[in-house]
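A predicted structure for the sequence below; I have some questions about it.
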Amino acid sequence: MKKPVLLSLLLAFTATLHAQVVTYETAKKKAKASFDQAIDAMRNYQATQALKYLEDALKTEPNFADAYGQMGLTYSELKDYPNAIKAFEKLKNLDPNGLGPVMLPYARALGGTGKFAEALAIVDQYAATHPSPLAKSLKANFEFAVQSATNVPFQPHNLGTNINSKDPEYFPSVTIDGKTLVFTRRVNGRNEDFYISQWDSVSHSWAPAKDMGAPINTEFNEGAQNISQDGSMLVYTGCDFPNGKGSCDLYFSTRNKDGGWSAPENLGAPVNGRGWDSQPCLSPDNNTLYFTRVTQDAGYDIFMSQRQADGSWGTPQRLDSNINTPHDETTPFIHADNQTLFFASNGHPGYGGMDIFYARRQADGSWGKPVNLGYPINTIDEDASLFVAADGKTAFFASDRYDSHGALDIYSFELYPEARPLQTLYVKGFVYDVKTNAHLQATLDLIDLQTGLVTASVKSDADGNYLVPLPVGKNYAFNVHKQGYLFYSGNFSLHDAKADTPSTRNIPLQPIETNAVTVLHNIFFANKAYTLEPGSLPELDRLVKLLQDNPSLQIEISGHTDDVGSDKDNLLLSENRAKAVVDYLQQKGIAASRLQARGYGETKPIADNSTEEGKALNRRTEVKITGVK
């Protein structure tokens, strides 16, 4: 029986096509030599040169299947996945059977361009006959990617030649005011040093980066640094230093009054152990240190250490299982809001090697379930070391993308809204003695009025200067206290704030003496009511502590109102409010003999009652020292 004409032509064409396929064994000597040179170049990590040799081989033998396969592998090594796909598909068209050994690299290349469904189909086909750990791992990655479905917005921008060079730049960190950028540069591919740049508000760009120099930069490698939000402290990693406790230790340096930096100090035990401690990051109040440590049971994990009252660091604690897994977690970054933690992991479901995740702090202080930042921020490759500025939307990271200046460069991009931390402003100023004007070292606590939790606790420096972060979207009590002084009570209502500028507030503290008075700005009552609202408790407890620490104090709690309503009603309301505070103090163990409650109604205004702002100031609770025995 005769074959149909069309089938006969197809079979003839297929036979001709296969006859044209060239393998290494059948290639011309010149093409084979070029192929061998490409393999040698790859062994010496010269991928770009290897591509030139492969192009030479293909000029000699256009249907050289092995050359296309090697070209696909080489482009994959360079993370040029679109060209890798072209090479693999050329191989597939020339010799479908020749694709077998490179099916997984082909799948990775497809995944590298976001073609996850196609990549998954190829992995499934390969795994059906060649099950392997790599195939299983890729299958899990691509299944996660297909299920995630939606890409997130991502438009990275290279920071330019003022920051980036032919050398690798990475680990960017920025102060809360957005004016100082510090990063690591591997100079001449060998020595890691720190560079610093200042934001130029005129040109709206970063000024040319400068070597931070001695005493921070040395002949040894310094890397993985983090500058504190207030710019006063630099923490970083030093490996194989002469005074090291382990292979890599954490060090710190503080900024001097003249703008220079102190000689680095090893954080010592218990933070630094005999192993590998690296990638530090400070909380915005400089009281919590997050870092990565190699463990015996779970590889790289994220730990935290709390600063103690004497300034030392406490025993590091491993973050809970919502963050750490039996696999690797690295590059922790706590945002200026002190509520959002970014980190890298290959233990949580993701797209590839290490992915970047974020987790929110819960009301009880624990961490919520991590969220993958999504594709294409995360890719099939290693993704880590993300920094997000205080505005909550400007993110910085390092990458060797197509428009880099030769190696890893620092990029920025606008983080999509769902992943943003709280925009964080700040208040700064100094603390001083109201009678002598002397600047004071004091403790400043920022308290979330909804949860009662202290979100930041900072100490003013030797000159009384301070900076406290203010995450937008919440209302805060602001307490400043020092032994021998009445505490200062302030309030920041940022729940609906649209402000984008910081505040300056110089804090007067009154020495504890008879007739000293302070306003309790965070004692709250409902309109025309005298039942204390829950937001009052942090301030009341601060007052309890003041009285406990100073057992000889006697005080008067006074209530005041605006002029709305009758004089009689306002007087009664103010008396009842003062009594409510005194009752709370007594419930906490303060003797009744030390307390007086007085209501003054509208008789002692401190502002004009003709405005709403003035009325709000007049509605207040005060504490006055009536005796110091």
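Nice, thanks for sending it over.

from now on I want contacts and neighbour counts done on CA atoms only, so please keep to that.
OK.

how close does the closest residue to L553 other than its chain neighbours get to L547?
Among residues not flanking L553 along the chain, V628 sits closest, at 4.8 Å (C-alpha to C-alpha, 6 or more residues apart in numbering). Relative to L547, V628 is positioned 11 Å away (C-alpha to C-alpha, to the nearest Å).

which residue of the two possesses the greater neighbour count?
More crowded of V628 and L547, by other C-alpha atoms under 10 Å: L547, with 19 against 14.

and whichever strand or helix holds the more buried one, what does it pack onto?
Element membership for L547 (DSSP states H and E) is helix 537-549. Under the contact criterion of 3 or more C-alpha pairs under 8 Å, 6 or more residues apart in numbering; DSSP states H and E, helix 537-549 touches strand 475-481, helix 567-587.

show me which residues of stretch 417-433 are buried.
419-432 (16 or more other C-alpha atoms under 10 Å).

ok, second structure coming up, stack it against the first:
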Amino acid sequence: MKSGSAVRLFAVTAALLSTSMIHMIFAGDALSELKGPYLGQTPPGTTAKTFAPGIVSTQAWGDAGSFTPDMNRFYVSRWRSHEGNWETEIVAYERVGEGWHKVALPKGTRRAFHAPDGKTLHYGAKYKIRTADGWSEMKSLGPAFEKIQIMGLAASANGTLVLDERGTSKGDGILRYSRLVDGKYEDPKPFGKEINTGKWNAHPYIAPDESYIMWDGERESGFGSNDLYISFRRKDGSWSEAINLGDKVNTEAEEGGPHITPDGKYLIFNRMVPRADGGDERQSDLFWIDAGFLEALRPKE
């Protein structure tokens, strides 16, 4: 993945949206043929396949998306270059009974990263917490976070944060972490060289139990452009050397934005694919695969 492309595309993608902070209206689009979880899609096996083609992954737009923690809503961020103009839009699908409805979202909706329990919403260096009356006022993670141009952020069940930063044109973004101690977030600290190696590291995901982190990065040893990587937590608390997820997900194209569905079953990620209209630029589609293969990558201790 070229660094500039990573910043421009994935900075608007992998985040979840705050549904409780906005007024949502059914768009009159009852997707009656979509029944059951995962937007009614047949789950993938050990081969990655496009997620919800024609619904989430579309020909006209670059697409990315995530489920809310309860898995009853799926949010899609879209972008495209149209007649020389850069356009974005956000759509959502909500589960009603066994079916799904497309939901209209007002322009300017702010994106948020949900904590696994759905009780904290992260907006870059700021956050809100759920209260008895709704959501709190916006709070700051602290001055150290405010100095970082955060693109992607994820939280564990214990509140540990992993975050990236918008790097320079040289693609020197690194990953950091911050623990929640006595109700306060520590200043973010860079991961070691086992993770922050190569030209580009961004869009981290941390397992709810903190047993591993995943991210996308650009390294000479990769399959080409950006690849997906994983590092496992050792018994002593240190992190293993980065492991390429391999040819089950990585290709000569650029992959990015890895995360696991809230039920822990599937890996969802983005891949840059040829545009349907034959244009020179590529666009992002969403892919998914059974996440069972990840455990086989864990180094034996």
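Received it, and whenever you're ready, just let me know what you need. Please read all numbers here as calculations on a predicted model, not as lab measurements.

quick check: TM-score for this pair?
For these two chains in superposition, a TM-score of 0.66 is obtained (TM-score structural alignment, normalised by the length of structure 2); 243 aligned residues with a C-alpha RMSD of 3.6 Å.

on that earlier part again, any shared contact partners between V628 and L547 of structure 1?
Taking C-alpha atoms under 8 Å, 6 or more residues apart in numbering as the contact rule, V628 of structure 1 and L547 both touch L553.

what segments of structure 2 are helices?
With helices called from DSSP state H, structure 2 shows them at 3-10, 143-146.

same for the first one, what does it pack against?
Read it as helix 3-10 of structure 2. Right, helix 3-10 of structure 2 is packed against no helix or strand by 3+ C-alpha pairs under 8 Å, 6+ apart.

that one: how far from the chain's middle?
14 Å (C-alpha atoms, centre = their mean, to the nearest Å).

what do you get for stretch 216-227 of structure 2?
18 Å.

just stretch 155-174 of structure 2 next, same as before
For stretch 155-174 of structure 2, the distance to the chain centre is 12 Å (C-alpha atoms, centre = their mean).

now do that stretch: distance from first to last residue.
17 Å.

give me the stretch of structure 1 that stretch 6-14 of structure 2 matches.
Under TM-score structural alignment, stretch 6-14 of structure 2 corresponds to no residues of structure 1.

thinking again about what came up before, what residues in structure 2 pair up with the helix or strand just after the helix holding L547 of structure 1?
Going down the chain from helix 537-549 of structure 1, the next helix or strand is strand 553-560, by DSSP H and E. Taking TM-score structural alignment as the measure, structure 2 aligns no residues with strand 553-560 of structure 1.

what's the answer for stretch 327-347 of structure 1, then?
Under TM-score structural alignment, the match for stretch 327-347 of structure 1 is residues 199-219.

where along the stretch 401-550 of structure 1 do the strands fall?
Taking DSSP state E, counting those that start in this stretch, the strands of the stretch 401-550 of structure 1 run over residues 409-414, 424-433, 443-448, 454-459, 465-471, 475-481, 488-493, 503-504, 507-509, 517-520.

and for the stretch 201-301 of structure 2?
212-218, 227-232, 243-244, 255-260, 266-274, 282-290.

looking at these, which is closest to K107 of structure 2?
strand 282-290 (21.6 Å; C-alpha to C-alpha).

now, among the buried residues of stretch 417-433 of structure 1, which is nearest to S232 of structure 1?
Nearest member of those to S232 of structure 1, counting by C-alpha to C-alpha, is K428, at 13.2 Å.

these two touch, right, the closest one and S503?
Yes - assessed by C-alpha atoms under 8 Å, K428 of structure 1 is found in contact with S503 at 6.4 Å.

translate D383 of structure 1 into the numbering of structure 2.
In structure 2, D383 of structure 1 lands on E255 (TM-score structural alignment).

contacting residues around that match?
E255 of structure 2 neighbours (C-alpha under 8 Å, 6+ apart): M1, D216, S225, N226, D227, L228, V249, F269, N270, R271, M272.

how does it look with 10 Å?
1, 6, 215-218, 224-228, 249, 269-273, 284-287 (C-alpha atoms under 10 Å, 6 or more residues apart in numbering).

how about I129 of structure 2: what's its closest non-neighbour residue?
Nearest non-adjacent residue to I129 of structure 2 (C-alpha to C-alpha, 6+ apart): T120, at 4.5 Å.

counting neighbours, what do you get for the one you found?
21.

and it, what pairs with it in structure 1?
Match for T120 of structure 2 (TM-score structural alignment): M233.

wait, that match sits on T254?
Yes - assessed by C-alpha atoms under 10 Å, M233 of structure 1 is found in contact with T254 at 4.4 Å.

what do the two both touch?
Common neighbours of M233 of structure 1 and T254 (C-alpha under 10 Å, 6+ apart) are I227, W261, S262.

surely the first one and V174 touch.
Yes - because the distance of 6.8 Å satisfies C-alpha under 10 Å, I227 of structure 1 is recorded as touching V174.

give me the common contacts of the two.
With C-alpha under 10 Å, 6+ apart as the test, I227 of structure 1 and V174 both reach T180, L181, V182, F183.

how near is the equivalent of the third one over in structure 2 to E194 of structure 2?
Using TM-score structural alignment as the criterion, the counterpart of V182 of structure 1 in structure 2 is Y75. Separation of Y75 of structure 2 from E194 of structure 2 (C-alpha to C-alpha) stands at 32 Å.
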